[in-house]
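Novice: Generate a structure from the sequence data that follows.
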Amino acid sequence: MIPAWTVNAWPSALWQPGRDAPLHFVHLGTHVSTRLNKDWPSMGQTVWGGRAGDSAAGISWDWIEVSEGIIAIADPMMMITNLRLLGREGEVLTAHEVAPHLNGLVHRLPWQAEVSRALEQTQHTLPRPAVPFAGITSKSLSAGAGGWLT
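Specialist: Now for the predicted structure:
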């Protein structure tokens, strides 16, 4: 997967909402962070990309599973993107002016389904924790240890 934080290092892509063609993004990857404690929520990052005119454009953000099956943007003000949005007069918009546009873009993406799919795949591929002495029985001990239990 493309690391989420690298999207900011891509060459800038200019986009003027309402004037330029609408942006269409596709899922590039989702990372599920390792849970250090089973009581902590699942979390990670997701990356989406598309075109803004002739330039590659990307957006990524952190997500968190706030309850089983309920996935939310961890911080709607902390989207990582190489997009530079322009206002009506061609001026570069501030972070506060850009936030509603980026959140609207993300709202239209099927990102929660992609995160759910990544969570499901992660849960199916995690190794089962080893259970100490799970395969040991009194029969195997008596047979393999020179009969010390008998």
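Novice: Every contact and neighbour count from this point should use C-alpha atoms.
Specialist: OK.
Novice: Apart from its neighbours in sequence, what residue is nearest residue 90?
Specialist: residue 16 (7.7 Å; Cα to Cα, 6 or more residues apart in numbering).
Novice: Then residue 105?
Specialist: Spatial nearest neighbour of residue 105, chain neighbours left out: residue 23 (7.8 Å); criterion: Cα to Cα, 6+ apart.
Novice: List the residues that contact the one you found.
Specialist: Shown in contact with residue 23 (Cα atoms under 8 Å, 6 or more residues apart in numbering): 50, 51, 52, 105.
Novice: quick check, residue 84 in a strand?
Specialist: Yes - counting by DSSP: H, G, I helix; E, B strand; the rest coil, residue 84 is part of a strand.
Novice: Check the secondary structure at residue 142 for me.
Specialist: Classified using three-state DSSP, residue 142 is helix.
Novice: What about it, how many residues nearby?
Specialist: 13 (other Cα atoms under 10 Å).
Novice: Likewise for residue 99?
Specialist: For residue 99, using other Cα under 10 Å, the count is 16.
Novice: ok but it is inside a strand, no?
Specialist: No - per three-state DSSP, residue 99 lies outside any strand segment and is helix.
Novice: next up, for comparison:
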Amino acid sequence: MSITAWQLCSWPTCPWKIPDDCAQWPAFVHVQSSVNPHAPAGREALRHGDTVWVGQMGGTIVGVGWEWIELRRGVFMLKDPNYVATNLQFLDHALAPLNDLDAIVSANRVAHALPWQATLTQVLAATRTAEAAPAPPAPTPRTRPAAPPPLPARAGTFQRPPGAGWPSAAAA
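Specialist: Purely as a prediction, here's the structure:
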């Protein structure tokens, strides 16, 4: 099953007053990181894609996801920090929905707390290894092998004297 970051917005909304201590947050697990198939290929090419993380709060599945870009090889950043897709509705201390700016800050706190960059490093290392593998050699035209040299006579084997032929069928 494939989930893209933007699909999280269609999930049922879950209100959440984000605790200051991230140890009290739901345990988010990595579900998917994808590499844009239209990204340039090759060992030195920089990539971009999206990543999705999912957790559970009460009986509700919650998710956060965002697009990422490789700034330079092995260094990843949010492509647009102002857009972290989620079905979470962030609440303030009075349990009222946060304004847009504060909600963006809260969503970025969640993204920053997750080990997504290390996960992307592993995903991209696997894709780069597959691309960097040498291509199999081109098939060569088949040629008939040369006839092997005649075997030397072995001791104890019958050798026909020179000039002696097989008896003809008429003589028999």
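Novice: Show me the strands in structure 2, by range?
Specialist: 14-17, 29-35, 48-57, 60-72, 75-78, 85-86, 88-91 (DSSP state E).
Novice: which residues touch the second one?
Specialist: Think strand 29-35 of structure 2. Contacts for strand 29-35 of structure 2 (Cα under 8 Å, 6+ apart): 2-3, 47-55, 116, 120, 123.
Novice: Stretch 71-80 of structure 1 now?
Specialist: 4-5, 7-8, 59-66, 99, 102-103, 112, 115-116.
Novice: What range does stretch 104-114 of structure 1 cover in structure 2?
Specialist: Residues 109-119 of structure 2 are matched to stretch 104-114 of structure 1 when aligned by TM-score structural alignment.
Novice: What are the buried residues along the matching stretch?
Specialist: Buried residues in stretch 109-119 of structure 2, defined by neighbour count with 16 or more other Cα atoms under 10 Å: 110, 111, 116, 117.
Novice: Stretch 118-127 of structure 2 too?
Specialist: Neighbour-count burial for stretch 118-127 of structure 2 [16+ other Cα under 10 Å]: 120, 124.
Novice: same deal with stretch 55-72 of structure 1?
Specialist: With the criterion 16+ other Cα under 10 Å, stretch 55-72 of structure 1 contains buried residues 55-65, 71-72.
Novice: one step back: structure 2: which residue goes with the residue nearest to residue 105 of structure 1?
Specialist: Under the alignment (TM-score structural alignment), residue 23 of structure 1 maps onto residue 26.
Novice: just residue 93 of structure 1 next, same as before
Specialist: In structure 2, residue 93 of structure 1 lands on residue 98 (TM-score structural alignment).
Novice: Grab the nearest non-local neighbour of its match.
Specialist: Nearest one to residue 98 of structure 2, counting by Cα to Cα, 6+ apart, is residue 91 at 5.2 Å.
Novice: residues near the equivalent of residue 77 of structure 1 over in structure 2, how many?
Specialist: Residue pairing (TM-score structural alignment): residue 77 of structure 1 is matched to residue 82 of structure 2. Residue 82 of structure 2 has 15 neighbours, counted by other Cα under 10 Å.
Novice: Now do the contacts for the residue most central in space within structure 2.
Specialist: Taking Cα atoms, centre = their mean, the centroid of structure 2 lies closest to residue 123, which sits 4.2 Å from it. By Cα under 8 Å, 6+ apart, residue 123 of structure 2 lies in contact with residue 33.
Novice: Give me the longest helix you can find in structure 1.
Specialist: Identified as the longest helix of structure 1 according to DSSP state H is helix 111-125.
Novice: What is the nearest of the buried residues of stretch 55-72 of structure 1 to residue 38 of structure 1?
Specialist: Nearest to residue 38 of structure 1 among these, counting by Cα to Cα, is residue 65 at 12.8 Å.
Novice: Give the equivalent position in structure 2 for that closest one.
Specialist: So residue 65 of structure 1 corresponds to residue 70, using TM-score structural alignment.
Novice: if I read this right, its match contacts residue 45, doesn't it?
Specialist: No - under the contact definition of Cα atoms under 8 Å, residue 70 of structure 2 does not touch residue 45, with a separation of 9.2 Å.
Novice: Residue 52 of structure 2 and residue 44 of structure 2, how far apart?
Specialist: According to Cα to Cα, to the nearest Å, residue 52 of structure 2 and residue 44 of structure 2 sit 25 Å apart.
Novice: ok, those two, which is more surrounded?
Specialist: With other Cα under 10 Å as the criterion, residue 52 of structure 2 and residue 44 differ in neighbour count, and residue 52 comes out ahead with 26 against 10.
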